[in-house]
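Asker: Here is my input; please provide its structure:
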Amino acid sequence: MKATLMITAAVSALLLVGCANHEGVAPSQNSSLNAVSPSTTATSEGGSMQRSLDAWLKEEWTPLTTPANGANATSATAVSNVSEPSGTVTAQPEDNTPLTLQKYADKWKTYHENKEKMKEGKPKEASHIEMMQSLPVVGK
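Answerer: Predicted structure coming up:
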């Protein structure tokens, strides 16, 4: 019994070592594997959540958090300088300071203030709490 256990352990160890040291074709170089499951698809297309986040950042977050006046703008947008000849465009200096928690909190506050201003004249969406309270049995 002890001998079979030792032989089984030795064979298992040899198999594991043999598999670990085997140098073969990398998965990215395997043409058969790439035909079935290409590895570039996930990185180039992105997932549904990533696309949703990118759209939200582009359409909502960036426009509502960037300052309205050009003096405080931190993005690297091109601005024409009046003292230079027409046709010459200079870029504003890019803000390379690290994003701190306070800066993020300030941007979040600005985002919510601008979002509230944007929604001021529009009708309010009914919340789930209000809908539940309006039910005859559950509600008040």
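
Asker: CA only for contacts and neighbour counts going forward, please
Answerer: Noted.

Asker: so where do the strands sit in this structure?
Answerer: Using DSSP state E, the strands of the chain run over 78-80, 89-91.

Asker: Sequence B follows; please return its structure for comparison with A:
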Amino acid sequence: MIAVAIVGILLAVAIPSYQSYRVKSYYASAASDIRNLSLFEHSFYSDHQEYVAVVPSDKGADGVISKNVTLNNGSTELFEIRSLTPDVQIVVNIDGTRQYANFGAYHPGGDQILAIENDFSEFRKTDKSGTLVSADVPAATAANDLASWAKY
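Answerer: Predicted coordinates:
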């Protein structure tokens, strides 16, 4: 009977800790994907002087984003990144001139969107449930678009 009580106490402590650990790992995956995509977008921007919008459906089940984009100068370039986590949903919203970008990521196992702007280096978060859509991340502008979101 004492052994059953001890096992019960251990489970009462272990299960919430394990669940908390899992959620933190989901956020870490989302943050990693934002960083990877942000670095890739900044590299693309260095070459072409514009950011590329990404909607959740652009990312395949294998975690790859591969699409041809028409640039402001009329030329077409391949935009392809292969280092993203398959389960994380990704959005990049850009402004009309393609000079500003907001990057957002959401793991369905968590309950928050993580986001970062191209011209601000800190992660922000806001509550979310369901599937990520582009409208969940603010449109990109020269201002601090994520100012109302909590710091991550």
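
Asker: now what about the TM-score between them?
Answerer: Scored against TM-score structural alignment, normalised by the length of structure 1, the superposed chains reach a TM-score of 0.24; 65 aligned residues with a C-alpha RMSD of 5.6 Å.

Asker: Just put the strands of structure 1 in a markdown table and tack on mean neighbour count and distance to residue 41 of structure 1.
Answerer: What follows is the strands of structure 1, written out as a markdown table (neighbours: other C-alpha atoms under 10 Å; distance: least, C-alpha to C-alpha, whole Å):
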| stretch | mean neighbour count | distance to residue 41 of structure 1 |
| --- | --- | --- |
| strand 78-80 | 13 | 34 |
| strand 89-91 | 13 | 35 |
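
Asker: Turn the ones you listed into a markdown table, columns for distance to residue 113 of structure 1.
Answerer: As requested, the strands of structure 1 are arranged in a markdown table below (distance: least, C-alpha to C-alpha, whole Å):
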| stretch | distance to residue 113 of structure 1 |
| --- | --- |
| strand 78-80 | 27 |
| strand 89-91 | 29 |
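
Asker: do you know which of those strands lies nearest residue 13 of structure 1?
Answerer: Nearest to residue 13 of structure 1 among the strands of structure 1 is strand 89-91; the distance by C-alpha to C-alpha comes to 63.1 Å.

Asker: Which elements pack onto that closest one?
Answerer: Under the contact criterion of 3 or more C-alpha pairs under 8 Å, 6 or more residues apart in numbering; DSSP states H and E, strand 89-91 of structure 1 touches strand 78-80.

Asker: Quick one: list the elements packing against the strand it packs on.
Answerer: strand 89-91.

Asker: The residue nearest to residue 65 of structure 1 when sequence neighbours are not counted - how many residues pack around it?
Answerer: Excluding the flanking residues, the one nearest residue 65 of structure 1 by C-alpha to C-alpha, 6 or more residues apart in numbering is residue 111, at 5.3 Å. A count of nearby residues for residue 111 of structure 1, using other C-alpha atoms under 10 Å, gives 19.
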